[in-house]
Structures are given as structure tokens and as C-alpha cells.
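Chemist: Give me a 3D structure for the following:
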Amino acid sequence: MTTKVLRFITLPLAACVVALCPVATLAQDDGQMPRLRPLEFPALPEGTPALPDDIVATLDQVLPTLTIPELQGFMEDGQLTSMILTRYYLERIEALDERYRTYIEINPAALEEAAAADARRAEGGGLGPLDGIPVSLKDNIGTAAPMHTTAGAEILLDYTPEADAPLVQQLRAGGAVILGKANLSEFAGAISLGLILGGSTAVAGQGINPHGPFATGGSSSGSAGAVSANLTVVSVGSETSGSLIAPSAWQSVVGMKPSRDLISGEGVIPLLSNNDSPGPIARTVTDAALLLGVIDTAEVDYGAGLSTDALKGVTVGVLSSELAAQPGNADLLQRIAATLTLTGAEVVPASLAGWQSALSAFDLFLAGGIRYEMTAFVGTVVPEIDGPEALVAYYATAPETRAPFGSDLLAGKVSQAAELPEDDFRSLGPTLTANATQLLEAAFAASGAEALVSIDNDHAQVYATAGYPAITVPLGARSAGGLMAALGRESAGMPVGVTLIGKQGEDAALLGYAYAFEQASNYRLVPEIER
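Modeler: Here you go, the predicted model:
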């Protein structure tokens, strides 16, 4: 990428309108629905010129491959402004998001935030690596008025917390431009699986994978989809068990679940607090590291460890026996092994055999989270919801608007935990966390590995419950097997990710490993786009 590419982008204000059509998507007749609240975009001053077509074409071409440091470089030398970048994304969202449904709400102050970033830059100041960079937030992350925090649920359509969540406060302090709130699986996946496993809400409809008629994953589907379709630079999602990893892998972007409590979960609508964790979603490991550095609670320079040599001499344990047993994974394991060898890593077999038995109570634990944490939160906003059965009844009363994709998952989980006393639920957390931790520590010790390797979110329940970090990096596309094949659909061409599992608290090292793998493989897929 040379500095000449954006040389002509010098307008202080600009707009764009661009049409994006994926090669194949779930169409309206597959069940798409009207939004409960249409997206509203901030108004521009009358007479503001539109961004010229050649600038739009340039941004369309280069933005999907630029990193945040490169964007900052263009803004530093005057070839780009935050205002131009923000307007580009807002109008791109306006043109495209009725198809993709990656957003629930737009920040009415986005242009003001961009203008403030440009003013700081003009005065020779700056607030850090995200200053002026557009970011979206999963809509279970609390934002004060005028934006809402709905978790995608009709019952929270008008809910506004009194204050931003701490991680949002950190983003604002770092100068990030909040584009808006991202769609998700409603209540982080507690209501329905949607049309194809993930990404459906009563408020915004069914999220669409920009790579084709594939699952979006859940629950951070809109965050991953917006990054993948170039509707934001980066996004903050959240994880309970695969909620960051699956949608990122299946939409060919980078997603990271950090170590427990590395990012504050305060102000995030809970599903299962033992497991819940916000985390970054980005197109590159570089951008994920920079976003993590702004929203975390530690003083760590994650960028310092991003080296192509980060895996040289490092022992990496591939969970090969478990992964090879699944159809379609053989060629993926070959890709992984070839790339790891190229990086200079020492590749050894590793195993988490027996994890399903050790975590057999997880499904009941999740049901308890819905009963004692998620529903309890709803009751603080809507006092009439005095228990999970009341929430089930609420959905059943007007299913056409409250549960357009069904609510059987919620009803089943509420019933499952009906005989689970809260004390027993609370005791399950430490027990399952200890079991998951023991599994991981045994795998690290037996293999001598510094990182374990999985595919997609296959072992998410283990590392999420233990609170260990994991990151997924694009691994190209499947030729066979995987989720879509299991659902009886075509799986060829569906994005897939390699997932690296790190040791507790060693997030910086894990990012370094992921960066080395990413640079050696270059497997990220950019969705095919037509105007």
C-alpha cells in the first residue's frame, strides 16, 4: 500500500452512496422481516457535497485491506480525515444494511465525534491509535442515551442505561467514533437459533453472511458481519461460549476472546457471567490488538509482540485426533500444519479428550444463567418480568413481533433449569471452571505446548468456561464438511478459521502467535462485491 493511493482524498466533508450485493445471501423470501425501529442516520448540513465517485471507488478498493495504523498514517499526512471515513461508512451502511442486517441502531453523534477527532489532529493532538477510527458495538453493550441497548429484544426496545459501559467510556476516551450498535443473536443466543444458527433478533431481523448462504454464527454475528462486509473498521462483540469465535471464523475475520476479566463486563447485559467476556473483532490481528489495548484493564503493549517470528521455536499443540475425526477437516489440518511449519513453530499433537464428559453440566449451567442472570436483568428494566416463566409468557403473547424467529430455545432452557436452585447454579460455576482449567493445563503439560490449535469454535466451551484466551484467524474456505454439511446444505466455500488457545493471562503472547500465523498464511477472504 503506497501513500499515493489516497493522495486525492483531501475534502473536509464528503459523502458516498454505494451498493453492495453479495454473490449469494439468504433472501427476503427466506424469512427476512421489517425492523422494529428503522435505522436513522445523522443529518448533514444542507448543501454538503457528496464524495466523488473516484474517491468512493478508491475507498471501496483499499479499505478492506488497510490496517488501523495505515489509516492513521493517511490521516496524519492529510490524505484522509475521520469525517470522510465516518461518512463513507454511514452511507455504506444506509445503502447496504437492509440486506445484511448487521446494525440495530446508528449513533446520531457519529459525525460530531469524527469532527472532534479531526479538530484534535489539526491542533497537533491525538488520543491514541483509535482516535477517529469508526467502531461498532454489539447491542448488549450498554450505551447511554440517545442510543439504546436492546440485546435485540423487543422488550428492551426503548431501554437506555444511565451510563456507558466502562469499555465504551474507554473507547470514547481513546477518541474512537462509535458508528452504532451491532445486531446479534437475541439476548446473546438465548431466544432462538434463527434461520441458520445465529444472528437473528426481533429488533433488526436475520443477519446475513456476506460470503454466501452460510450461517453467521452467534452471538456476535452483526459485529463480525459488519467488519467482514466493510461496514466498520472494527467492532466489539462478546463471548459466552463461541460467541466471538464462531461468527468471526464463519465470516472470515479475526475474533478474540480474552482472558477472564481482562476487559470489564460491567454494563454488558449478562447471559452467564462466569463465561461472559467482551472482545475485539477486526479484519487483522494488528487491529484486534490495538482495539484490545484500548478496552482492556491492563497496561500492556500488545503491538510490541506482533512479529512474524513470534512462533519461531514455539511448541504448538494441534488437537488433531479430535479434529481429524470430523468430516472435511483433513485438508484444513494440512493447511494449519504447513503454515505452522513455515513460521518455524514446533508442531506436536495435543488432546482435550473427555472434555464433553467433564463439562456435561454446562448445558444446565447455561440454562441457570438464563434463569438467574439474564432474566433477572430484564426484571430490573421491566418489573413485570418477575421470573423466567413471565419472560416466556411475554414472548408467547405477541410472537409476530416479539419472537418472529420463534422462542422455543428460551422456553426449553427455562424449563430445563426450573428445578435448579440458585445456590446449586452458583456452585456450578467454580466446579465447571475448575474442570475446564484442569483439562487445558493437562493438555499444555502433556504436549509441552505454549498454545493449542483448534478449528472454528470446536473447543469453545472449554476455554470460555476456564476463562483462557482464544483467537480465531481466517483459514480460507471449506471444501466440504463443517456446520452447513451437518445441516444438509452446501458447505463448499464457507469461511473457516484456525483457533489458537493460549494460557491464562498470556493474551499478548497469543496475539503474537496469531499474527505470525496470519502473516504466513494470508487466508482471509474478502466478500465479492458488486455495485
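
Chemist: When you work out contacts or count neighbours from here on, use the C-alpha atoms and nothing else.
Modeler: Will do.

Chemist: okay, now the residue nearest to Leu439 when sequence neighbours are not counted: neighbour count?
Modeler: Distances taken as CA to CA, 6 or more residues apart in numbering place Leu352 nearest to Leu439, at 6.3 Å, with adjacent residues excluded. By other CA atoms under 10 Å, 19 other residues sit near Leu352.

Chemist: same thing with Pro146?
Modeler: So Pro146, with other CA under 10 Å, has 11 neighbours.

Chemist: Now do it against Gly180, distance only.
Modeler: Pro146 is 11 Å from Gly180, where distance means CA to CA, to the nearest Å.

Chemist: list residues touching both of these two?
Modeler: Asn107 (CA atoms under 8 Å, 6 or more residues apart in numbering).

Chemist: next one: the lengthiest helix in the chain to chain centre, how far?
Modeler: In the chain, taking DSSP state H as the definition, the longest helix is helix 422-447. Mean-position distance between helix 422-447 and its chain equals 25 Å (CA atoms, centre = their mean, to the nearest Å).

Chemist: that older thread, correct me if wrong, but the residue nearest to Leu439 is in a helix.
Modeler: No: going by DSSP: H, G, I helix; E, B strand; the rest coil, the assignment for Leu352 is coil, not a helix.

Chemist: Would you confirm that it contacts Thr437?
Modeler: No: contact criterion CA atoms under 8 Å: Leu352 and Thr437 do not qualify, at 11.0 Å.

Chemist: Please give the structure of this sequence too, so both can be compared:
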Amino acid sequence: MAETDLQSTGIAELRVQLDHGQTTARELVEQCLAQITADDDRTNAVIELNPDALEIAGQCDAERGGGAETGPLHGIPILIKDNIDTADTMMTTAGSLALEGSIAKRDAGIVTKLRSAGAVILGKTNLTEWAGMRSLRSCSGWSSRGGQTRNPYALDRSPSGSSSGSGVAVAAGYCAAAIGTETDGSIIFPASCNSLVGIKPTVGLVSRSGIIPISHSQDTAGSLARTVADAALVLTALAGSDLRDPSCADADRQRAPDYTAFLDINGLKGARIGIHRPTGQFHSGVSDVFENAIEAIRDKGAVVIDSVFLPSMEEVNPHEDVVLCTDFRVDLNAYLSDLARTVTVRSLADVIRFNRDHRDTVMRWFPQDVLDESEATHGLDDPAYLQARETCLKLTRTDGIDRAMAEHDLDAIITPSADVPCLIDLENGDSASGSTTYLAAVSGYPSISVPAGYVGGLPVGVSFIAGAWAEPTLIRLAYAYEQATKIRQPPGFEATASF
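Modeler: You can find the predicted model right below:
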């Protein structure tokens, strides 16, 4: 059979090809494995392959051939981030050598859902170590276990993070879609910097059970894909309640049965879109791309409300830092204490000790200042923590997104997703400082990043943001924008960018 072009073939079309015998799940997995073998020595996106993937694909083919009822991702190869538990032979390490050899006792809640949907879990992707919680000087996409992941649009540029490998793997055509996790920016940043669609759901729509945590206040998992349709389809498989994650108690009531039902090419017509322009944080080329995006949504019939006021990153981040560092110690200790007894690292203090004992390999490039800061926090009853969390919600919800949406009767807010990918600099860490992801991250509200253009050949995205459970609206708007612009181009694996 003819080889399928994963860069131009969506998951829905792959399902049609599978159903009509034009390809098989095993052939799709073999093709993905061949692509990884051919190109991942340059990008270093995949940290571990699933040795059972071909066998699982064969089972999918047998089920399809036998007329069994199949799920929405049946036979589709998916990669997942290496902070998501799988009860198979693969490790779950958050990229840390401290957890090397750790095999989960049970699947994460979203892995159970992916398997139920028929997905073939192809392997796990590299990430910024501890999902970015090790050091303020960390380099996105670097982990002591996985090394440095590289951007396929320019191999000397950052893939962004912390879902670095997931973003690069989808952009490079190593899988049909991938799963990332986000506490603040870790889906939206890699989506923007790898010319992808990334959906960061409402906190509580998607289970976090079995995911190495940062913060119960802000953590979520979400989809990274080449199109809005694919990202929406994967979200359909992920969303829903999980008894192991109390935050998802309302998810079955709030979730849509099928998020692809909201794909509407005319979805921008009459929509009221607020414009948020962050000041002085981004490369000038990002501003040009953003202005073009505004014109595109206006041309498709959206009502544009300019200069919507929202709190700045400088106002929010000091309070967010208190919340994340406090949550991290509590939540990580709970996760580590539940691992198999063969895992000797049982607490954040153990992780810090391990890193010090192995500093030549683990801390060759940057320290563990954020781990140390987190270990020094005083728990969830600390008045400083409680005040910080209250301030975070007031700034981003009450006085932020909620107020802007109500004041201007908005359907959504649009803003640049991220700065242009910075140069990889292991000595000094990431240099890009611009961010708008804190708005949806700290509030716990949904956002979707969509490819919007290129600056010197490097991808730039725009994000649609709205209130809790507004995924259907955001998918409708993002799809209409994507179809109106059709910006995305596959990567060229260039050695460097043109500026």
C-alpha cells in the first residue's frame, strides 16, 4: 500500500483510510517509527519508544477486520509526554535521572481514556526536566535523561516547553498527534513555536491522575496536533471525569460528546473578539503577525474590540510563583510516595539530594534553585500561600478575563501565544521573556493556540482565550481562523533561522 503523508493527512481521513483498507494501523506505526529513525537524531524529541506498539497496532487491525466497534482514535499512533504514567514497560521520569527505571503501577487517567479510544501509544516524548520546575535558568526541552530537544524549523532554536518533545514530534511527522501537559505555557508555547494547534483545557475537564504534578491549582493535560480538527478529536478522547482526580468531578457534565461538532468555517462571523496586546515583551515581527491575524478575523466577519485591559505578567507572576512552588512540594511528595517500592526517590527532598549526589551529570548546565525554593515552602495552610492563590484568581478571573468578557460582551480574547523561538543556550538558559499564557493558566480557563505566521522562518501562533468550559466556542473560532488563513507549513529541519 502507498505510504500515507502524515503532514497532510488528518486523523479523520486516517480513520477513513483504515476503515476502507487503504492502510493499516501496523503500517501507520511502522511509518512513524521509520520517520523517527530517519529524523529524530536531529530533533531528539522521543525519549522512549513503546516496544509493544506494533503488537497493539496489529490488535487494532484484527479488531477492525472482525467488525468490532472502534473508538475515535482506533489505530492512530499517539505520543505522550514523559510525565504521564503508563502501566507497561515504559518508564515515567519527567526527564529526571532521579526517576530512571520507574515503572508506573497503573495507567494515568488520560492513558486509560486514550486506550479506550483505540489509540496506539507509540512512546514517550522528552520534556524540560520536571516540566520546567527545576531552575529559572533551565533550557526548554533539556532533561538529564533525554538531553536537548531541538526545533525542526531551525535546529539551533528552542522547541519551547515544557511539552517540548510532544510539540516537535507532531511538527516533524513522528505521530498523528501528541499529548502535552500545562501548568503555565507548556502546551501553548510548544504549539506556537512548532507551528501547531495546542488546546489547553479548562482545569477540571481532563484528568491529572497519574501525571507527575506541579500544581493541583493549574495542572491540566491537552492535545497538540497539526490542525484544529485533530486537536479537537483528541480532546474528545481525553475529556471526562475520573474518580482518581476530584477536580474532574464535573467533567462528564461539562464535556461535549464530540468537540469536532463545533468545527465551523463561518465561526468568526458576528463573533465579538477582544484584542489583548502585551507591551514591550515580544520581537517586533510577532506584532506584525498579530496585526495580520486581527485583520484576518475582521475580514471573516468578527467584531473586533481593541485594547482590552488585562493584568500584566509582572502583576501576576510573583503570586503565581508562590502558588506553584507550594503546590509542587505537596503534590510531588504525594506522587512519589505512591510509586513502586523499588523507586528510592520518595520525596522532593530525595530528588534534591539525588541531584546533588549526581551533580556532574544532572546539574552540568544549570542548578536546582526552583526545587530548593519549593522545598522551603510551608504547605497549603500557609497564610502567604492562601493569600497568593486568592490574589491570582482575583487578578486573572474577577478583575481579568471575567471582567473583560462581561464588560465588552466578548466571545473570546485573542493575544500572541509566544515570542519567536529563542536560540538554545545551555549555559544561560532561555532568553525569550514574553508571555500571555499566565492569563488562562492561572485562571484555569481554556485557551487554543493556532499557527499565525512566521518570523524569519520561525513559527508564531495566536491564542484564543475565554471563560471556563468554553472549549466549544474556542474550537469554533480557532477553526474558522485556521481555515481562513491556512498558514501552517511543515518544517524544513534547517540548521538555523534567517535572522
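
Chemist: Let me see the contact set for the residue nearest to Leu439 of structure 1.
Modeler: Leu352 of structure 1 neighbours (CA under 8 Å, 6+ apart): 319, 439-440, 443.

Chemist: Tell me the counterpart of it in structure 2.
Modeler: Under the alignment (TM-score structural alignment), Leu352 of structure 1 pairs with Leu310 of structure 2.

Chemist: do you know how far its match is from His408 of structure 2?
Modeler: When distance is defined by CA to CA, Leu310 of structure 2 is 13 Å away from His408 of structure 2.

Chemist: Check Thr92 of structure 2 too.
Modeler: 45 Å.

Chemist: Tell me which of those two has more neighbours.
Modeler: Thr92 (25 against 13).

Chemist: so who does the counterpart of that one in structure 1 touch?
Modeler: Aligned by TM-score structural alignment, Thr92 of structure 2 pairs with Thr149 of structure 1. Residues counted as contacts of Thr149 of structure 1 (CA under 8 Å, 6+ apart) are 139-143, 156-161, 181.

Chemist: now those residues as a markdown table including neighbour count and secondary structure?
Modeler: Output for the contacts of Thr149 of structure 1, formatted as a markdown table (neighbours: other CA atoms under 10 Å; DSSP: H, G, I helix; E, B strand; the rest coil):
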| residue | neighbour count | secondary structure |
| --- | --- | --- |
| Asp139 | 34 | coil |
| Asn140 | 29 | coil |
| Ile141 | 28 | strand |
| Gly142 | 28 | coil |
| Thr143 | 26 | coil |
| Leu156 | 16 | helix |
| Leu157 | 16 | coil |
| Asp158 | 13 | coil |
| Tyr159 | 19 | coil |
| Thr160 | 18 | coil |
| Pro161 | 17 | coil |
| Lys181 | 31 | strand |
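
Chemist: ok, so of those, who is nearest Ala514 of structure 1?
Modeler: Ile141 (26.1 Å; CA to CA).

Chemist: got the contact list for the closest one?
Modeler: Going by CA under 8 Å, 6+ apart, Ile141 of structure 1 touches 149, 165, 267-269.

Chemist: ok, and those residues in structure 2?
Modeler: Counting by both residues aligned by TM-score structural alignment, their matches' CA atoms under 8 Å, these that remain in contact in structure 2 are 149, 165, 267-269.

Chemist: Out of those, which sit inside helices?
Modeler: Counting by DSSP H, the kept ones among the contacts of Ile141 of structure 1 place none of their members in helices.

Chemist: Show me where structure 2 has its strands.
Modeler: 46-49, 77-81, 120-125, 142-143, 147-148, 177-182, 197-200, 220-225, 272-275, 303-305, 412-416, 447-455, 458-465 (DSSP state E).

Chemist: deepest of those, which one?
Modeler: Of all those, strand 197-200 carries the top mean neighbour count, a mean of 33, counting by mean count of other CA atoms under 10 Å.

Chemist: Show where it falls in structure 1, residue numbers please.
Modeler: Residue span in structure 1 matched to strand 197-200 of structure 2, by TM-score structural alignment: 254-257.

Chemist: With structure 2 overlaid, how far apart is the matching stretch on average?
Modeler: Its aligned residues in structure 2 lie a mean 0.7 Å from stretch 254-257 of structure 1 after superposition (mean CA distance after the TM-score superposition for structure 1).

Chemist: residues touching the closest residue to Tyr454 of structure 2 other than its chain neighbours, list them.
Modeler: Distances taken as CA to CA, 6+ apart place Val460 nearest to Tyr454 of structure 2, at 5.6 Å, with adjacent residues excluded. With contact taken as CA under 8 Å, 6+ apart, Val460 of structure 2 is in contact with 192-193, 195, 286, 289, 416-420, 451-454.

Chemist: Out of those residues, which are shared with structure 1?
Modeler: Kept across both, from those, using both residues aligned by TM-score structural alignment, their matches' CA under 8 Å: 192-193, 195, 416-417, 451-454.

Chemist: nearest to Cys60 of structure 2, of those residues?
Modeler: Nearest to Cys60 of structure 2 among these is Ser195, at 30.4 Å by CA to CA.

Chemist: right, and that closest one touches Pro451 too?
Modeler: Yes: between Ser195 of structure 2 and Pro451 there is a contact under CA under 8 Å: 5.1 Å.
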